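Asker: From the sequence below, what's the structure:
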Amino acid sequence: MIGFIGTYECKIDDKGRLKIPSSLKEQWKEVSSESFVIKRSVFQHCLEVYPMDSWNEIMMKINSLNRFVKKNADFIRMFTAGVKIVEVDKSDRLQISKDLVQYADLKREIVITSAGDLLEIWDKEAYEEVIKTNEADFSLLAEEVMGTLNSENVS
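Answerer: Take a look at the predicted model:
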């Protein structure tokens, strides 16, 4: 599987459980592992959900860092803060721990959105605000990130 597709509006209950939308659950079946890793996002106030295979690839890179270099040790500590292994239960729900619910300020209405080989979980209001504020700059960002893609691949 190359990546997840879609944006889904869901609800989270007081115990931190959210029901996985059926169309997203179908995509999860393509992932080899039943376990996922959920963690704090590096750049935004949301959560990231990685299939175990994707997480293992990232951890191979992180484990190659020299932990006797302070900035590496600091990075590893911050990157793995709050990391949890989660599984979808028999009722197709994902349990999010209280510390991660608090970190992402998840209220009742949430958004699960695809981000390549991982998913992001956002409070709905925060997600809408990030999308709205970035619309004006998105064309410039797209040009900067993707505009030279073809020219770099040409021999």
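
Asker: going forward, measure contacts between C-alpha atoms and count neighbours the same way
Answerer: Will do.

Asker: and Val111, how many residues sit next to it?
Answerer: Applying other Cα atoms under 10 Å, we find 22 residues neighbouring Val111.

Asker: Setting the sequence-adjacent residues aside, check what's closest to it.
Answerer: Once flanking residues are discounted, Val111 sits nearest to Glu9: 4.6 Å by Cα to Cα, 6 or more residues apart in numbering.

Asker: Look up which helix or strand that neighbour falls in, please.
Answerer: For Glu9, the enclosing helix or strand under DSSP states H and E is strand 7-11.

Asker: Sort out which residues of that strand are buried, please.
Answerer: Residues of strand 7-11 classed as buried: 10-11 (neighbour count, 16 or more other Cα atoms under 10 Å).

Asker: So which residues make contact with that strand?
Answerer: Strand 7-11 has contacts (Cα atoms under 8 Å, 6 or more residues apart in numbering) with 18-21, 108-114, 124.

Asker: Another for comparison:
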Amino acid sequence: MPSFKGEYEHSVDNKGRVAFPAKLRKNLAPEAQEKFTLLRGLEPCLYLYPQDEWERVEDKLSQINSFSRQGRTVKRNFLRFAEDLALDKQNRISLPSHLMDWSGIQESAIFIGSGERIEIWSPEKLDEVDSELSFESYQELFEKVMGGQHNGGEL
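Answerer: Next up, the predicted model:
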């Protein structure tokens, strides 16, 4: 299972193509075959899942009750903007214009490794989100999320 981490900024050309960071490419599982699913994130960013990880997401989505309004709403709004992509020969991905518009990505994109997926942000949107989070509130959030986990030691 890949574990993507780090932050990488790359320019976006006028056709929406952006270089896929080499350090992230090294963490792709062979099963991913350099294919991805790209979709709207739950914040103003894009989620990029390698094919092998996307299959795990689809397994989880298949377990959602489609007969409930909540289930239908979640599936519809998560999947409706999903696009399948592959790296080109120059190791670039092409960002669809509707996803670039929604996320605010224009001349450059920031790739952030986020465990099993990669987030793609516009620098401006990322600055906005970062400015809303003080170090103290991040510490509190980290303790709340990670404090209940018992892994036998400190991080």
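
Asker: Show me where structure 2 has its helices.
Answerer: Remark: helices assigned in structure 2 by DSSP state H are 22-25, 51-62, 69-79, 97-103, 123-131, 135-146.

Asker: Out of those helices, the one nearest Met1 of structure 2 is which?
Answerer: helix 51-62 (8.1 Å; Cα to Cα).

Asker: Mean per-residue distance, the closest one versus structure 1.
Answerer: Superposing on structure 1 and averaging over aligned pairs (mean Cα distance after the TM-score superposition for structure 1), helix 51-62 of structure 2 comes out at 1.2 Å.

Asker: list the buried ones in that helix?
Answerer: For helix 51-62 of structure 2, by 16+ other Cα under 10 Å, it's 51-54, 61.

Asker: Which secondary structure elements does that helix sit against?
Answerer: In terms of contacts (3 or more Cα pairs under 8 Å, 6 or more residues apart in numbering; DSSP states H and E), helix 51-62 of structure 2 is packed against strand 35-40.

Asker: how does it look with 10 Å?
Answerer: If you count contacts as 3 or more Cα pairs under 10 Å, 6 or more residues apart in numbering; DSSP states H and E, helix 51-62 of structure 2 packs onto strand 35-40, strand 46-50, helix 69-79, strand 83-86.

Asker: any residues touching that helix, and which ones?
Answerer: 1-2, 28-38, 48-49, 71, 74-75, 78-79, 84-86, 116-117 (Cα atoms under 10 Å, 6 or more residues apart in numbering).

Asker: Report the angle between it and strand 46-50.
Answerer: 110 degrees (axes from the mean of the first three to the mean of the last three Cα atoms, to 10 degrees).

Asker: The nearest residue to Asp105 of structure 1 once chain neighbours are set aside: what's it in contact with?
Answerer: Leaving aside its sequence neighbours, Asp105 of structure 1 sits nearest to Asp123 (Cα to Cα, 6+ apart; 6.5 Å). By Cα under 10 Å, 6+ apart, the contact list for Asp123 of structure 1 reads 9-12, 45-47, 101, 104-112.

Asker: Map the residues you listed onto structure 2 and name those still in contact.
Answerer: Compared against structure 2 with both residues aligned by TM-score structural alignment, their matches' Cα atoms under 10 Å, the contacts of Asp123 of structure 1 retain 9, 45-47, 101, 104-112.

Asker: Tell me the one of those nearest Ala136 of structure 1?
Answerer: His45 (20.4 Å).

Asker: For the closest one, grab the count of nearby residues.
Answerer: 17.

Asker: before we move on, what about the one 4 residues further on?
Answerer: Here the count is done by other Cα under 10 Å, and Val49 of structure 1 has 25 residues near it.

Asker: Could you measure from it over to Val31 of structure 1?
Answerer: Between Val49 of structure 1 and Val31 of structure 1 the computed distance is 13 Å (Cα to Cα, to the nearest Å).

Asker: what sits in contact with each of the two?
Answerer: Asp117.

Asker: Of the buried residues of helix 51-62 of structure 2, which is the nearest to Gln90 of structure 2?
Answerer: Nearest to Gln90 of structure 2, judged by Cα to Cα, of those is Gln51 at 19.0 Å.

Asker: For Ser62 of structure 2, see how far away that closest one is.
Answerer: Taking Cα to Cα, one finds Gln51 of structure 2 at 16 Å from Ser62 of structure 2.

Asker: got it, and Gln90 of structure 2?
Answerer: Counting by Cα to Cα, the separation of Gln90 of structure 2 from Ser62 of structure 2 is 34 Å.
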